[in-house]
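Chemist: Have a look at this prediction, sequence included:
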Amino acid sequence: MQPRAIAALAVVVLLAGCTGGALSFAASPATVDEAALDEANYTGQAPEQVTINETVEVAGMSKQVSATTWTASYAANDTPATLVVASTPDATVAGQSVNPIARLTGKELLQRVAQEIGNRDQVDLEDVEVVQRENREILGTQTEVTTFATTASTEQGDVPIRIHLASVSHQGDVVVLVGVHPEEVDERSTQLRLMEAAEHQGDEE
């Protein structure tokens, strides 16, 4: 599985939950501690900003909403593994959340990814299986990390992969963390430790 495809899969988790138009909301970037990245032998780039515009239904009325979101992607230097940390505004209009991420569970969130991803033939998100759940402290909150098993199509054939997914509300934003790696690569513990090293400073204290 190509690193770019792994990163695209993870980034879609954020983009699938963004809403966007006349009302504007902006998240603050979320990253992973540099020391933790060095220890895990991961490298990445600065968070990238994406603005999504969409029409949402609120109290029976259509609203144009613009959401500024951020994604930071990190790749292992010696294995085909990627971790993406994404932040999206936990926006509400008239007391109603306009961000689907705030309402979805892990498997439902992956189903949303399956609807939005550009190349659905490459990663099978329709037939995912929950293989493990574990609580980790992420951004000061005990957060459930769900591990899924599925397959990715490559030039060498179908490759079993693991997807680790966590979502936590923090200081006005929803921070989503997605780790992806081949099943044969024992990267789960490393990626969960990196999730615990996530950093985010939102607007709400």
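Modeler: Great, that's in hand. Residues are numbered from 1 along each chain as shown.

Chemist: When you work out contacts or count neighbours from here on, use the C-alpha atoms and nothing else.
Modeler: Fine.

Chemist: For residue 70, list the residues it contacts.
Modeler: Counting by Cα atoms under 8 Å, 6 or more residues apart in numbering, residue 70 makes contact with 27, 28, 29, 30, 47, 48, 49, 50, 86, 87, 88.

Chemist: which residues are in contact with the lengthiest helix in the chain?
Modeler: Counting by DSSP state H, the longest helix found in the chain is helix 3-17. For helix 3-17, contacts defined as Cα under 8 Å, 6+ apart pick out 52, 69, 71, 73, 75, 80-84, 86-88, 99-101, 109-110, 112-113, 116-117, 123, 176, 178-181.

Chemist: so how many other residues sit close to residue 51?
Modeler: By other Cα atoms under 10 Å, the residues close to residue 51 number 18.

Chemist: Name the nearest residue to it, sequence neighbours excluded.
Modeler: In this structure, residue 51 finds its nearest non-sequential neighbour in residue 68, 4.3 Å apart by Cα to Cα, 6 or more residues apart in numbering.

Chemist: Just list the residues touching that neighbour, thanks.
Modeler: Neighbours of residue 68 in contact, by Cα under 8 Å, 6+ apart: 24, 25, 26, 27, 49, 50, 51, 52, 88, 89.

Chemist: Would you mind checking the residues you listed for buried ones?
Modeler: Neighbour-count burial (16 or more other Cα atoms under 10 Å) applied to the contacts of residue 68 gives 24, 25, 26, 27, 49, 51, 52, 88, 89.

Chemist: putting a second one here so we can go through both:
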Amino acid sequence: MQFSRSRVSLAVALLVVLAGCTGTLAEFSSEPAVVPESALSGGYVHGNTTDVTVPLGFALGPVSRDVRLTGWVSGYSKTTDDDIALLAVVSTPDAEFEGQSLSPVVHLSDPELVSWTLDRLAETSVQGGIAPDVTGLRVLDTETRTVLGTPTEVVTYTGTAEVEGESVAVVLHLAVVSHEGDVIVALAAHDPDLDEREALLALMERIEHEGKE
């Protein structure tokens, strides 16, 4: 089933009210999503898999509460003399209230989701040289790949990224899938001159994830 992103509804605000007046509203965590070492080839290496905490705030009138989400970022990269190709795989808990997801990614537009994912990557020690502010996204292509056993739309974009203080063109491939209680975001990036599309999408198809369900 294709994962569909929608806006958090009034049910979230009601949950805030029901939570009372003290402390963090709730804490949720996901399980890591990774590409197995056996799937890495063609110069791609695993940087690390790191947990990241994403605090979220909700408010209704004078009531303000926090939801604290712990996710995981796995980074993979291939470096040549002048360029780099990378893949970030981010898992976030798909906690729900009244059928509405509290995952931070479900109510983001694609440009926001690209920046959000690169922000998470920047919190790790994976060195990609691509800053979170990618602008001017334009859809190049879409295709369906099987990710975690689910037919998943992969959208390919061109955009402009800041690399070591210079604006450069970049190609990005974005896929989002819901799996066993978590939402998995896969974002690949490479220089337009690098023919890495097939290699990166093949890595997406090899992602493994064991959720709590």
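Modeler: Received it, and whenever you're ready, just let me know what you need. Small disclaimer: the values here were computed from a predicted structure and weren't measured.

Chemist: still on that earlier bit, I'd like the contacts of residue 70 of structure 1 as a markdown table, with distance to residue 171 of structure 1 and secondary structure appended.
Modeler: Shown next, in a markdown table, are the contacts of residue 70 of structure 1 (distance: Cα to Cα, whole Å; DSSP: H, G, I helix; E, B strand; the rest coil):
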| residue | distance to residue 171 of structure 1 | secondary structure |
| --- | --- | --- |
| 27 | 10 | coil |
| 28 | 9 | coil |
| 29 | 12 | coil |
| 30 | 11 | strand |
| 47 | 18 | coil |
| 48 | 20 | strand |
| 49 | 18 | strand |
| 50 | 19 | strand |
| 86 | 14 | strand |
| 87 | 11 | strand |
| 88 | 11 | strand |
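
Chemist: Pull the most distant pair out of those residues.
Modeler: Spatial extent of the contacts of residue 70 of structure 1 (Cα to Cα) is set by the pair 30 and 50 at 13.4 Å.

Chemist: For the longest helix along structure 2, which outside residues touch it?
Modeler: As assigned by DSSP H, the longest helix anywhere in structure 2 is helix 110-122. Applying Cα under 8 Å, 6+ apart, the set of residues contacting helix 110-122 of structure 2 from outside is 52, 73, 75, 88, 90, 105, 130-135, 137, 174, 185, 187.

Chemist: Distance from the chain centre to that helix, please.
Modeler: In terms of Cα atoms, centre = their mean, to the nearest Å, the centre of helix 110-122 of structure 2 is found 7 Å from the chain centre.

Chemist: Could you pull out the buried residues of the very next helix or strand once past that helix?
Modeler: Once helix 110-122 of structure 2 ends, the next helix or strand along the chain (criterion: DSSP states H and E) is strand 135-147. Within strand 135-147 of structure 2, the residues that count as buried by 16+ other Cα under 10 Å are 135, 137, 145, 146, 147.

Chemist: From the residues you listed, pick the one nearest residue 39 of structure 2.
Modeler: Ranked by distance to residue 39 of structure 2 (Cα to Cα), the buried residues of strand 135-147 of structure 2 are led by residue 147 at 13.8 Å.

Chemist: quick one: what's aligned to the closest one in structure 1?
Modeler: Using TM-score structural alignment as the criterion, residue 147 of structure 2 maps onto residue 138 of structure 1.

Chemist: Please report how far that match lies from residue 199 of structure 1.
Modeler: Here residue 138 of structure 1 is placed at a distance of 9 Å from residue 199 of structure 1 (Cα to Cα, to the nearest Å).

Chemist: Show me the strands in structure 2, by range?
Modeler: All strands of structure 2, identified by DSSP state E, fall at 26-29, 33-34, 45-60, 63-79, 84-93, 96-97, 100-101, 135-147, 150-163, 166-179, 182-190, 208-209.

Chemist: Find the residue at the geometric middle of structure 2.
Modeler: In structure 2, the centroid-proximal residue (Cα atoms, centre = their mean) is residue 185; its distance is 3.4 Å.

Chemist: Surely that one and residue 89 touch.
Modeler: Yes: between residue 185 of structure 2 and residue 89 there is a contact under Cα atoms under 8 Å: 5.7 Å.

Chemist: Map residue 186 of structure 1 across to structure 2 for me.
Modeler: Alignment note (TM-score structural alignment): residue 186 of structure 1 maps to residue 195 of structure 2.

Chemist: number of nearby residues for its match?
Modeler: By other Cα under 10 Å, the residues close to residue 195 of structure 2 number 11.

Chemist: Which residue in structure 2 aligns with the residue nearest to residue 51 of structure 1?
Modeler: By TM-score structural alignment, residue 68 of structure 1 lines up with residue 70 in structure 2.

Chemist: now that match: how far from residue 92 of structure 2?
Modeler: 7 Å.

Chemist: Just the buried residues from the contacts of helix 3-17 of structure 1, in PyMOL please.
Modeler: The following PyMOL line selects those of these that are buried, judged by 16+ other Cα under 10 Å:
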select buried, resi 52+69+71+73+75+80+81+82+83+84+86+87+88+99+100+101+109+110+112+113+116+117+123+176+178+179+180+181
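
Chemist: which ones are touching residue 141 of structure 1?
Modeler: Taking Cα under 8 Å, 6+ apart, we find residue 141 of structure 1 in contact with residue 168.

Chemist: If you could redo that for residue 200 of structure 1, that was the one I meant.
Modeler: Applying Cα under 8 Å, 6+ apart to residue 200 of structure 1 gives the contacts 28, 29, 30, 31, 139, 170.

Chemist: Show the contacting residues for the residue nearest to residue 72 of structure 2 when sequence neighbours are not counted.
Modeler: Excluding the flanking residues, the one nearest residue 72 of structure 2 by Cα to Cα, 6+ apart is residue 51, at 4.3 Å. Contacts for residue 51 of structure 2 (Cα under 8 Å, 6+ apart) come out as 70, 71, 72, 73.
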